[in-house]
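Novice: A predicted structure for the sequence below; I have some questions about it.
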Amino acid sequence: MRNMPLEKRGITNSRMVLGCMGFGGDWDNSPITSEQVLLAEKAVNAALEAGITMFDHADIYTRGKAETIFGKVLQSKPGLREKIVIQSKCGIRFQDEMGPGRYDFSKQHILSSVDGILSRLGIEYLDILLLHRPDPLMEPEEVGEAIRLLEESGKVRSFGVSNMNVGQMKLIHTYSGIPLVVNQLEMSLGKLDWLDQGIHVNQAAGMASHFAEGVIEHCMRKEIQLQAWSPLARGVFTGSGAFSTEQEKVTAELVDKMASEKETTKESIVLGWLMRHPARIQPVIGTTNSERILNCRDAVNQAENMTREEWYSLYVSARGKRLP
């Protein structure tokens, strides 16, 4: 397979990312337990065994506990920091005494958020910082200044976004002057508007789409790494049994059949299908289950060997209707 955009930039060759949203248990202010730390350590070990050396965070994940726990894991493994890539996100704020749940791309919030992230993780710099979902009140000059200050200070080495369209990415780049290296979006066999361009699936249902402006093609042209959150579609094709439609059930049966024939796991088939796309999509696997993480390790091999016919069989099945 061709190199991923992040690999071309010399940032990482990790074909997959472990999402750490589940580290820390409940999304409340309850104390961190030794059991939660142990669960995170097992997940990190499984990721490393599966060849995953990139880890994804956000300042809001379990209200900061996810980053704090990951920091404890780093402390217990001297030398690990230098061998991995750490990415985090900021820009979402919970409801508090100041107001409702909201987005905040103000310069002050971005800078203070990064300081908090670094403190919780116990590290000196982030490899990548993502702006976490669009803020309708974004002042591009402020965002640009915050990005430049973080780069100049050495606190953040590269920048990206999450859930943004082409126009939003172009606006941020114009005012920061620093190339974006990542756009993280929901993409999976169960979420197909990134392939259907929001016409056949989402717009027909009256739903908004991040993909209507050709974001996939833009990221490919600019060599911005596309990362997929929820790439396993919440387990619907790999064993959850929670089918919403008949086409999900049929597609799950096809995934199971292919996995059996190829002597691999269902997770590797689903991820391999996603990674087979020419954009060299990088899945962010959001689980703390060590067994499920290890079940993903054959995904690269499946992507490299999946035929065009096999890929389209899964695509047409998941769409629930034939292509024109």
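Specialist: Looks like it came in fine.

Novice: alpha carbons only for contacts and neighbour counts from here, please
Specialist: Fine.

Novice: helix, strand or coil for Asp127?
Specialist: strand (DSSP: H, G, I helix; E, B strand; the rest coil).

Novice: Hmm, it is touching Val85, no?
Specialist: Yes: in terms of Cα atoms under 8 Å, Asp127 counts as a neighbour of Val85; the distance is 6.0 Å.

Novice: Need the residues touching each of these two.
Specialist: Jointly contacting Asp127 and Val85 under the rule Cα atoms under 8 Å, 6 or more residues apart in numbering are Ile11.

Novice: All the helices of the stretch 101-250 of the chain, in order from the start?
Specialist: 107-121, 140-153, 166-176, 193-196, 215-222, 246-261 (DSSP state H, counting those that start in this stretch).

Novice: Now do the third one: everything it contacts.
Specialist: I take that to be helix 166-176. Taking Cα under 8 Å, 6+ apart as the rule, helix 166-176 contacts 134, 140-141, 143-145, 147-148, 161, 179-180, 213-215, 218.

Novice: which among these end up buried?
Specialist: With burial judged by 16 or more other Cα atoms under 10 Å, the buried subset of the contacts of helix 166-176 is Pro134, Pro140, Val143, Gly144, Ile147, Arg148, Val161, Pro179, Leu180, Val215.

Novice: Got another one to weigh against that:
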Amino acid sequence: MKYYPIKNTNLNVSNIIMGNMRITQLSLSEIEKLIRTAMDEGINFFDHADIYGGGECEELFSNAIQMNADIREKMILQSKCGINTKDNYFDFSKEHILKSVDGILKRLKTDYLDILLLHRPDPLMEPEEVAEAFEELHNSGKVNYFGVSNHNPAQIDLLQKYISQKLVVNQLQLSIAHTPLIDSGIALNMNIDQSVNRDSSILEYCRLNDITIQAWSPYQNGFFKGPFLGDVENFPELNEVIDNIAEKYEVTNTAIATAWITRHPANIQVVLGTTNAQRLKDACKGSDIPLTRDEWYKIYKAAGNIVP
């Protein structure tokens, strides 16, 4: 397992994250096995959100692992807030953030979060309110560090103008079959669809500003169109290339799909959503596979992207 520091923190993190969005599908014993497997494989970072299972995922996680001080100090816990699922809107009000964090801490059976992320941009955000909430959470010891999810550069700058804490993480969608973070930079100034800048150069922005990117849905085709691994109908060439490279490294296709992301010099963390212990192990083998430049580009092109 490869580790590196999240800049502007004292956290040394695994580049593979266990995501907990789907653990309601499992029994407590199965969840415990999944967590133990993750830790045995070297994962020290666990991602949550207050909306996952309506909060049930956080509670199941802490119950399954029988959360205590000894276990807690071995984990880096991150959760997200800012979505009102009852009425289906985003809410960055001070009241909502503070209430959400108290609920998260209670469900996770911990006194503090290592990182709190704002889940999706709230167009009605008043950054002064967010600053007040963050200040209170930080001063009380409830949250050590802060970040965002699915935010563009201007949204981050607007927040950072008012809050005193450095935003250290941005969680963004990235997989071999969903690469807008990369596409327009490669095909700049060309009159093709790939050249359209859909994300305001957020990848480069995060690197310039020491913000760690976390890649969610690393095996998905687009916005929840299904996994691309094994989908030979829609991605025949991509699967053939991945399978050939997997054979070379003596790993599964899941490991190569993971390695394609971890190979990037931005030190991107990969958020796994699997509830299958073996697939989690397979993914972890991609933590530090040294894909060559030729292999990385071969995979990128096999997904249907142009390298001019």
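Specialist: Looks like it came in fine. Predicted, not measured: the structure shown is a model, and the values here were computed from it.

Novice: on that earlier part again, nearest to Pro231 of the first structure among the helices of the stretch 101-250 of the first structure would be which one?
Specialist: Nearest to Pro231 of the first structure among those is helix 193-196 (12.2 Å), distances taken as Cα to Cα.

Novice: against the second structure, where does the closest one fall?
Specialist: Helix 193-196 of the first structure corresponds to residues 180-183 in the second structure, going by TM-score structural alignment.

Novice: and the aligned partner of Ile178 of the first structure in the second structure, how many residues sit next to it?
Specialist: Mapped onto the second structure by TM-score structural alignment, Ile178 of the first structure lines up with Gln165. Using other Cα atoms under 10 Å as the criterion, Gln165 of the second structure is surrounded by 16 other residues.

Novice: ok, Gln165 of the second structure - contacts?
Specialist: Per Cα under 8 Å, 6+ apart, neighbours of Gln165 of the second structure: Phe134, Glu135, Tyr145, Phe146.

Novice: Now distance to Asp193 of the second structure too, for the residues you listed, in JSON lines please.
Specialist: Shown next, in JSON lines, are the contacts of Gln165 of the second structure (distance: Cα to Cα, whole Å):
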{"residue": "Phe134", "distance to Asp193 of the second structure": "39"}
{"residue": "Glu135", "distance to Asp193 of the second structure": "43"}
{"residue": "Tyr145", "distance to Asp193 of the second structure": "37"}
{"residue": "Phe146", "distance to Asp193 of the second structure": "34"}
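
Novice: Would you confirm that Phe23 of the first structure contacts Gln36?
Specialist: Yes: using Cα under 8 Å, Phe23 of the first structure is in contact with Gln36, at 7.0 Å.

Novice: Tell me how far Lys107 of the first structure lies from Gly144 of the first structure.
Specialist: 9 Å (Cα to Cα, to the nearest Å).

Novice: Check Leu314 of the first structure too.
Specialist: Leu314 of the first structure is 41 Å from Gly144 of the first structure, by Cα to Cα.

Novice: ok, now Ser106 of the first structure?
Specialist: From Ser106 of the first structure to Gly144 of the first structure the distance is 10 Å (Cα to Cα).

Novice: got the contact list for the residue nearest to the spatial centre of the second structure?
Specialist: Note on the second structure: the residue nearest the mean C-alpha position is Gln214, at 3.6 Å, using Cα atoms, centre = their mean. For Gln214 of the second structure, the contacting residues are Val169, Asn170, Gln171, Leu172, Ile268, Gln269, Val270, Val271, by Cα under 8 Å, 6+ apart.

Novice: Quick check: the match of helix 193-196 of the first structure compared with the first structure, mean distance?
Specialist: Following the fit onto the first structure, the mean deviation recorded for stretch 180-183 of the second structure is 0.6 Å by mean Cα distance after the TM-score superposition for the first structure.

Novice: Show residues contacting that stretch.
Specialist: Leu174, Gln194, Ser195, Asn197, Arg198, Asp199, Ser201, Ile202, Leu203, Asn305.

Novice: Mind doing that once more with 7 Å?
Specialist: Gln194, Ser195, Arg198, Asp199, Ser201, Ile202, Leu203 (Cα atoms under 7 Å, 6 or more residues apart in numbering).

Novice: how many neighbours does the last one have?
Specialist: Read it as Leu203 of the second structure. 22.

Novice: do the same with the fourth one
Specialist: By the criterion of other Cα under 10 Å, Asp199 of the second structure has 15 neighbours.

Novice: measure it to Ile23 of the second structure for me?
Specialist: 30 Å.

Novice: Aligned to Asn209 of the second structure, what sits in the first structure?
Specialist: Checking TM-score structural alignment: Asn209 of the second structure goes with Lys222.

Novice: swap in Tyr249 of the second structure?
Specialist: Checking with TM-score structural alignment, Tyr249 of the second structure has Lys262 as its match.

Novice: Likewise for Asp70 of the second structure?
Specialist: Per TM-score structural alignment, Asp70 of the second structure is aligned with Gly79.

Novice: How many neighbouring residues does its match have?
Specialist: If we define neighbours as other Cα under 10 Å, then Gly79 of the first structure has 10 of them.

Novice: try Met275 of the first structure
Specialist: Neighbours around Met275 of the first structure, by other Cα under 10 Å: 28.

Novice: same thing with Glu250 of the second structure?
Specialist: 12.

Novice: Now Val73 of the first structure: closest residue in space that isn't a chain neighbour?
Specialist: Spatial nearest neighbour of Val73 of the first structure, chain neighbours left out: Glu41 (5.9 Å); criterion: Cα to Cα, 6 or more residues apart in numbering.

Novice: Kindly confirm my reading that that neighbour forms part of a strand.
Specialist: No: read with three-state DSSP, Glu41 of the first structure is helix and lies in no strand.

Novice: Please say which position in the second structure it maps to.
Specialist: Per TM-score structural alignment, Glu41 of the first structure is aligned with Glu32.

Novice: Quick check: its match touching Ile65?
Specialist: Yes: checked against Cα atoms under 7 Å, the pair Glu32 of the second structure and Ile65 is within contact range at 5.5 Å.

Novice: Specify, as a residue range, where stretch 148-155 of the first structure falls in the second structure.
Specialist: Going by TM-score structural alignment: stretch 148-155 of the first structure matches residues 135-142.

Novice: May I see the buried residues of the matching stretch?
Specialist: Buried residues in stretch 135-142 of the second structure (16+ other Cα under 10 Å): Glu135, Leu137, His138, Lys142.
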